[in-house]
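1. Sequence plus the predicted model coming up.
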Amino acid sequence: MKFSDRLNNLPPQFFAKLAQNVTAAVAEGRDIINLGQGNPDQPTPPHIVKAVQEAAEKPEMHKYSPFRGTPEFRQAASDFYKRQYDVEIDPDTEVAILFGAKAGLVELPLALMNEGELMLLPDPGYPDYLSGAGLANVKYEIMPLLAENNFLPDYRKLTEEQKQLAKLMYLNYPNNPTGATASLSFFEETIQLAKKSGIKIVHDFAYGAIGFDGKKPVSYMQAEGAKENGIELYTMSKTYNMAGWRVGFAVGNKQMIEAINLIQDHLYVGLFPAVQHAAAVALTADQTCVDDLVKLYEQRRNVLMAECKRIGWDVTAQSGSFFAWLPVPAGFTSEEFTEFLLEKADVAVAAGNGFGEYGEGYIRVGLLMDEERIKEAISRIEQLGVFLK
């Protein structure tokens, strides 16, 4: 039996290949320090776990959820945006419940674009953005994210044709993989572009809680006029260590939210109500657990940066997310250096070119191991002699 053209057009699953390489090395009995993953290593906070346990015992939770999510969860998302960002969100028309933010990102081209239309994607960027383009059979062109522009797209480099033809633009700050953050003025510039061109903006705010050096990441929704042409996707995975729970939400433009809801009406029935209840509890309860998590990641980042500099690795500390974007030493491509580290040091990292053409020359390192394992990883790399002090 042949697969459909739609499946055959999908890009290779970058993270699946990365996991396979690490699994194979572990199967050989090697002590692999896996800094290539994006899976939070801390448990879900106890009060959230307790919430789902108690909810799961209630018979009313065992029925189908409302197609468009429980009123409790949608209201919690609205309250969260008011409390965290002072943004008013209508829980009935400006919130869409997602089966994880990834699902929303992949669905959106299917919901908002016709075959052959153009979308603009950041490069380097989250590889699964390409999955949405492939499934919808739409064209995409890249916006390079360069160090000299603080890993922000330079809208002056967009052609008039791109501005006229593009229907959808994806952004992601704090950024995966670079760890860069965006300012309110950048989002205001983005909104002006959207107004003039008619491009719809999708801001992937997966790492929205994780900002360092006393600076809270800015929400796209905080910029005046954001709702006119854009939405923002938020996931519970990173803020509350709920990656396996597969729950998130989108907020913003009513028409775009309705498009998500409509396609999900046909793809799903509804997320388990007990999970939605626990997500609502996470959003509305005391946020000390989030503050503690951000402190943990910042401590790990500081250890990683100090250790890299100690061995002569010229690195720059990222301002958000739980990733570091590190330059590859001379004489290696991103993929060669990644293979070299796994083979010679038993350290797994993600090759930068897996995130796009402009990821070449970098590797992505996750802050998802304790400080001692991070130190051990850099010590192993030091023994390879590729950096000069």
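-> Received it, and whenever you're ready, just let me know what you need.

2. use CA for all of it now, contacts and neighbours both
-> Noted.

3. Which parts of the stretch 251-389 of the chain are helices?
-> Taking DSSP state H, counting those that start in this stretch, the helices of the stretch 251-389 of the chain run over residues 254-267, 273-284, 288-310, 334-345, 371-383.

4. As TSV, those with mean neighbour count and distance to E189 would be great.
-> Formatted as TSV, the helices of the stretch 251-389 of the chain follow (neighbours: other Cα atoms under 10 Å; distance: least, Cα to Cα, whole Å):
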stretch	mean neighbour count	distance to E189
helix 254-267	18	21
helix 273-284	23	29
helix 288-310	18	28
helix 334-345	18	32
helix 371-383	17	38
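
5. Just send these back as CSV, with distance to A182 too.
-> Below are these laid out as CSV (distance: least, Cα to Cα, whole Å):
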stretch, distance to A182
helix 254-267, 23
helix 273-284, 23
helix 288-310, 18
helix 334-345, 26
helix 371-383, 27
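
6. dropping in the other structure now:
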Amino acid sequence: MSKWQSKRLAELGSAIFSEVAQWKREVQAGGVDVIDLGIGSPDRGPSDRVRAALAEAVSDPGQYGYPTSEGSLLFRQTVAKWYRHRFGVELDPEREVVTLMGSQDGLAHLAMAVTDPGDTVMVPDPGYPIYAASLVLAGVEPYFLPLRAENGFLPQLGEIPEETARRAKFILLNYPSNPLSAVATRPFFEELVRFAKRHDLLIVHDVAYSEMAYDGFRPPSILEVEGAKEVAVEFHSLSKSFNMAGCRIAFMVGQPDAVQALRILKSNIDYGVFLPVQRAGIAALEEDMEPGSVSVAGLYERRRDLVVDGLRAAGWELPKPQATMFIWAPIPPGWTSRQISREMLYSAGVVVIPGDAFGREGEGYVRIALVQEEDRLQEAVRRIGAFLQGAGQCPGTNSQ
């Protein structure tokens, strides 16, 4: 390590992502047409209306001053209207909404705003890497909640040691889940709110994939639960739902004291989201509230069916997720997550992410992102099927 790098840098994120990127470069250098199903970045742009709003705003010279760190009041008011429309939840845009430069911005900073060094925070394993990385930045001790298939990838709240629950400052969860594609229903959130109130805990819920659900399922907000706003905040992002990942706009809503804490921290760090991007975000939310609006869910449901059905036909029995842009795929016996991800890339030219990139409990899985058009996904399915057959290895066999 360079003397100009702090020790905490070695604890941030997962080296696996860098390793996979290096594999990809090596394979591409050999002239292989690589199909990247790794990083969950939407492959389409936002709607015409959103792009038009952005174009109009960037042409206005009055939009280039410093924005406010908490976000424009108009954007926060639109968020409140959207939450009422989508979840039936009432929010005070002045006290219960803060605008973010992407949900990763808020997730990275929240622990610094609401905890002190040496505190304990409960985070999911597997989980999105920023969850644990944010605790490193804040000097906070993680308590990893194992999320396993036999429990529907839900934490077993009754198995958390009483001392840990008493000591923890907040519990962070994510449904629909990245990387697990798992979902939670209102009864679980009701249990979680009771648990938080019993132990004087803040709940931090990342609901960025709420608009990417299938088969008629409509993911709830935890704030729908009576009394949840007393103990819970929720992150939402326009990145995936509205194909605005590069715009960097999101928001956190809920418990007013926690919202204010994040606002105070951010007022010392940045000046907020570029005003034209907020205008584009307003256009996206307003369009979504109109009768007959079309969400991205249908697109990803078709892609999910294509990939899962295709790989099942090739002999790989995969669960069919109810939400997100990911498939959390149990790997064939005889491999580790990293081994099969590497071999799939070098032999078939398809990038997937090893499950252990998301935590110890991720070993035995790979994450497949549905971020290519259907013809490319069909080609990826063909290649993966040929790779598995060539290796003599499909789930359910005992070779290798």
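-> Yep, it's here. Values in this document were obtained by computation on a predicted structure and should not be read as measured data.

7. rewinding a little: which one of the helices of the stretch 251-389 of structure 1 lies closest to T239 of structure 1?
-> helix 288-310 (6.3 Å; Cα to Cα).

8. Let me see the contact set for the residue positioned nearest the centre of structure 1.
-> The residue lying closest to the centre of structure 1 (Cα atoms, centre = their mean) is A206, at 4.4 Å. A206 of structure 1 is in contact with 101, 172, 174, 233-235, 237-238, counting by Cα atoms under 8 Å, 6 or more residues apart in numbering.

9. just curious, which of the residues you listed is nearest to N137 of structure 1?
-> Distances from N137 of structure 1 to the contacts of A206 of structure 1, taken as Cα to Cα, are shortest for A101 (20.5 Å).

10. re earlier: figure out which of the helices of the stretch 251-389 of structure 1 is closest to Q84 of structure 1.
-> Nearest to Q84 of structure 1, of all the helices of the stretch 251-389 of structure 1, is helix 273-284, at 10.0 Å by Cα to Cα.

11. Now do that closest one: which range of structure 2 does it align onto?
-> Using TM-score structural alignment, helix 273-284 of structure 1 corresponds to residues 275-286 of structure 2.

12. so how far is that stretch from its chain's centroid?
-> Distance, stretch centre to chain centre, for stretch 275-286 of structure 2: 21 Å (Cα atoms, centre = their mean, to the nearest Å).

13. Mean distance between it and structure 1 after superposition?
-> Stretch 275-286 of structure 2 differs from its equivalent in structure 1 by a mean of 1.0 Å after superposition (mean Cα distance after the TM-score superposition for structure 1).

14. re earlier: could you redo the contacts of A206 of structure 1 as TSV and give each row distance to G361 of structure 1, secondary structure and neighbour count?
-> Output for those, formatted as TSV (distance: Cα to Cα, whole Å; DSSP: H, G, I helix; E, B strand; the rest coil; neighbours: other Cα atoms under 10 Å):
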residue	distance to G361 of structure 1	secondary structure	neighbour count
A101	28	helix	24
N172	21	strand	26
P174	20	coil	28
L233	29	strand	26
Y234	30	strand	27
T235	29	strand	27
S237	29	helix	21
K238	27	helix	22
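
15. now the residues you listed as TSV including distance to A280 of structure 1?
-> Formatted as TSV, those follow (distance: Cα to Cα, whole Å):
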residue	distance to A280 of structure 1
A101	16
N172	24
P174	23
L233	16
Y234	13
T235	12
S237	13
K238	15
